[in-house]
Structures are given as C-alpha cells and as structure tokens.
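Colleague: need a structure here:
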Amino acid sequence: MRASPCEATAMTAPDNESDYEDDGFDFTGDENEELSQEALIWQLLLLINPGDEETALQQFSRYREAREGEQDEDFGEIDTLQDVIDWTSGFHVDWKDTESFVDSIAEMAARWNLQVDWGVEDPTDDEFLDGTDVPELMARAHDRLREYGYTLWNRSTGGDSYAGWITLRRDDENMQAVAVGLGIDVRPGSDAY
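Modeller: Below is the predicted model of the structure:
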C-alpha cells in the first residue's frame, strides 16, 4: 500500500524495489544504480507535489517514458525532469525573464490557493518587471511563501537561467538529502545562484 504524500515525504530516500510496491511500476534485474536514481526522482516528485500524489505519479510516468526513449546522451536526468515538471511543479526561466518567473510562481502557488505578494498592485506591469531581476523576485517569493509554510528552492543550472520548485517548509531537510543523492545543487530562493 502506498504511503500518503505526507508520510512519503517524511521518509528517507528509498533504496530498494519494495518501496515501489503497488505503484504499478515493474523494477526487475540488477539495475541498482538506475533504481536508486528512480527512487530519488520519485521522492523529489513527492516533495515538489505536496498533497498531490496523483500529479507526482503522472510526472514520474512521463519521466520514465522520456528516459527510455532518450537518444541524446548529453541530455541529462535533470533536463528530463525539468521538462516533465515545468509550469506545474517547477520553473525554468532565462536570467532576465522576470515576467515568466512571476507567472510561473503564480501558477505553482495557485495549486495551494496562495498568491505571492510582490509588493506592487500589478506584478505584470512592465515598469515593475523592468525595474527588478529574477534573483530579487525569487528572494521576495521565498520570503512570502515561508510565511505560509512553503520553501521556494532554486537549483544550479550551470548557465544563465534560473530553475527550481516549491516544497513544504517542514521538508527542507528531506529536500536537501534528496538533492544531494541526485547530485543537484539546490539552495533556498533567498540565495539565488
């Protein structure tokens, strides 16, 4: 029987196929490294979809399908993951694209009936967006979401873009442990890369 999302995110990263019982996924063979990566991806999806295990399952299925059909060896796990979570459970924006950042955070926060107070009446106003940058907006969103018990994370993209997701504040340690296991550099949105 599957654990509830709250129970599942409180667990440490699973390390064997018994942690997937009744999820409908068939893990066979001696693929321990791949299995552990998939187990960590599953834990990450549970963390970034708090209270929404159905979305996590859909994203995990799409992730596995994409990895099976992936021909480009340079296209890594994090790129595949980003594709399946974008605009639902994660964001990935160009370094100067303040408008897309505000829109993506608003879209994600709406999943929990939250609105981020950007400090202006209209956060889509061109004057406001032109007078700020993504790191400043990320810090502001991080602070506002913390008030409601959530943490905005950003991950290193290795380039001139910003990416991340939102988790429950109480899952901060689990998020860091899963990120380390996946080799993803993350830190709170208050401290952009």
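Colleague: rest of the way, CA atoms for contacts and neighbours
Modeller: Fine.
Colleague: any residues touching the longest strand along the chain, and which ones?
Modeller: Looking across the chain with DSSP state E, the single longest strand is strand 161-168. Contact with strand 161-168 is made by 47-50, 89-95, 108, 134, 149-157, 175, 193, as judged by C-alpha atoms under 8 Å, 6 or more residues apart in numbering.
Colleague: so which bits of stretch 58-78 are buried?
Modeller: Within stretch 58-78, the residues that count as buried by 16 or more other C-alpha atoms under 10 Å are 59-64, 66-67, 77.
Colleague: same question for stretch 156-165.
Modeller: Under the neighbour-count criterion of 16+ other C-alpha under 10 Å, stretch 156-165 has 156-157, 161-165 buried.
Colleague: where do the helices sit along this structure?
Modeller: Secondary structure of the chain by DSSP state H: the helices cover 5-10, 32-48, 53-69, 77-85, 98-110, 126-130, 134-147, 172-182.
Colleague: show me what the third one is packed against.
Modeller: Here helix 53-69 touches helix 32-48, helix 77-85, going by 3 or more C-alpha pairs under 8 Å, 6 or more residues apart in numbering; DSSP states H and E.
Colleague: to residue 115, which of those lies closest?
Modeller: helix 32-48 (17.4 Å; C-alpha to C-alpha).
Colleague: report the angle between the closest one and helix 77-85.
Modeller: 40 degrees (axes from the mean of the first three to the mean of the last three C-alpha atoms, to 10 degrees).
Colleague: would you do the same for the sequence below? I want to compare the two.
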Amino acid sequence: MPDNSADYEDSDELQPTFDEDDHPARVWNLLWLINPGDEDTALQQFNAWREARAGAEDDFSDESWLWDLKDAIDWRAGFYVDWKDTDSFVAALDEMAARWSLRIEWGGDLDDEDFAADIDVPTLMTIAHDRLREYGYTVWNWNTGGDAYAGWIALRRDDEAMLALCSLLGVEVRPGSDPF
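Modeller: Presented below is the predicted three-dimensional model:
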C-alpha cells in the first residue's frame, strides 16, 4: 500500500488557530454555543464580527467588542431590545426559536390589549426561558448597563460552559429567568 499520510497532514490548516488566551477564540466558542448545529451561521457571524473589529485595537478590556458582536448576531442568534419594546422582543425570540422549529407559548394573546397591558420584557423573557427549557434550550441575557435587554439562546446542556466562557470574556450573563 502506498503511504498517503502526506495527503492528510494539512487537514488542520482549514481550522483557525488561536492561542489559549486569545479573545477571538473565545468569541468563536460563544458563537458556536449560540448557533448549535449551525457552524455556517456561526462562521458568518464570526467573520462579520472580525470585519467590524478590523480597525479596532486588540485591547478587549472595554466592551466595544461585545457591541460589535451584538450587531453581528442581532435577530439571528441574539436579541437587543429597548426595555419597553415587547413587540420586538417577542418577534426576535420567535424568530430565533424557529431556527429549531420551536414555537414559544407566551401565555396569552399578545394582540389582546388587556393581556399585553400587564406584560413587560422581563416577564416575557422569563416565559420564553421557561418554555424553551422544556425543549432543552436556555435563554441568556447579558448586562447592557442601560435601559435595554440583550441576550441569546443556547442548548441547556451547555449552561456551565456558557457561564465559564462568559466569565472568561468578562460578560455578566444570567439565565432568562433572572433578567437584569
């Protein structure tokens, strides 16, 4: 048999290489967690994030990298809504859940003024979190430091990994059952 091992030596060449403490590697891992089973979308978002960061310093001590990430994932793998914009929140979460052919039962008719009058984004986030946990997913939210809510959805089995990774990234996250 001919020795064709040389044909396989460069197979790792297609994979990006990062140092263990490399911030972009951690961002890639986060994108991998919030796009479960969809490496193509994660790669598109990673490339969009890197493009947005092209002129930025490699200093990740500020949160500008996170805001660039928010823009790269918004409405596909993440949400960012004003504190009172329940319609956008519901639309974003419904669209994100549809990626896995899931439908969130919001607990009432959001078009009904009586029901919608007493509901806010934190309440809806808690409902979405509880409903998606039934299917093995967790809604996460991160501290925007302002009057808005932001976050993403990941597999429930990755909860510990999400907490550890976000800690390394310096992002304060909580499950959707405990909105900021």
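Colleague: grab the most central residue of structure 1 for me.
Modeller: Most central in structure 1 under C-alpha atoms, centre = their mean is residue 165, positioned 3.6 Å from the mean C-alpha point.
Colleague: and the gap between that one and residue 21 of structure 1?
Modeller: 27 Å (C-alpha to C-alpha, to the nearest Å).
Colleague: repeat that for residue 99 of structure 1.
Modeller: In terms of C-alpha to C-alpha, residue 99 of structure 1 sits 42 Å off from residue 21 of structure 1.
Colleague: out of the two, which sits in the more crowded spot?
Modeller: residue 99 (18 against 12; other C-alpha atoms under 10 Å).
Colleague: touching, the more buried one and residue 128? I think so.
Modeller: No - Residue 99 of structure 1 lies out of contact with residue 128 (C-alpha atoms under 8 Å); the separation is 9.7 Å.
Colleague: which residue lines up with residue 138 of structure 1 in structure 2?
Modeller: When structure 2 is aligned by TM-score structural alignment, residue 138 of structure 1 is paired with residue 125.
Colleague: burial count for the nearest residue to its match once chain neighbours are set aside?
Modeller: Spatial nearest neighbour of residue 125 of structure 2, excluding adjacent residues (C-alpha to C-alpha, 6 or more residues apart in numbering): residue 176 at 5.5 Å. Residue 176 of structure 2 has 24 neighbours, counted by other C-alpha under 10 Å.
Colleague: quick one: what's aligned to residue 176 of structure 2 in structure 1?
Modeller: So residue 176 of structure 2 corresponds to residue 189, using TM-score structural alignment.
Colleague: what about its match, distance to residue 109 of structure 1?
Modeller: 14 Å.
Colleague: one more: residue 188 of structure 1?
Modeller: 16 Å.
Colleague: do residue 168 of structure 1 as well
Modeller: 12 Å.
Colleague: residue in structure 2 paired with residue 172 of structure 1?
Modeller: Checking TM-score structural alignment: residue 172 of structure 1 goes with residue 159.
Colleague: was I right to think its match contacts residue 138?
Modeller: Yes - using C-alpha under 8 Å, residue 159 of structure 2 is in contact with residue 138, at 7.5 Å.
Colleague: okay, those two: which has more neighbours?
Modeller: Taking other C-alpha under 10 Å, residue 159 of structure 2 and residue 138 do not tie; residue 138 has more neighbours (25 against 17).
Colleague: OK, contacts around the more buried one?
Modeller: Counting by C-alpha under 8 Å, 6+ apart, the residues that residue 138 of structure 2 touches are 129, 132, 153-156, 159, 175-176.
Colleague: switch to 6 Å and redo it
Modeller: Residues in contact with residue 138 of structure 2 (C-alpha atoms under 6 Å, 6 or more residues apart in numbering) are 129, 153-156.
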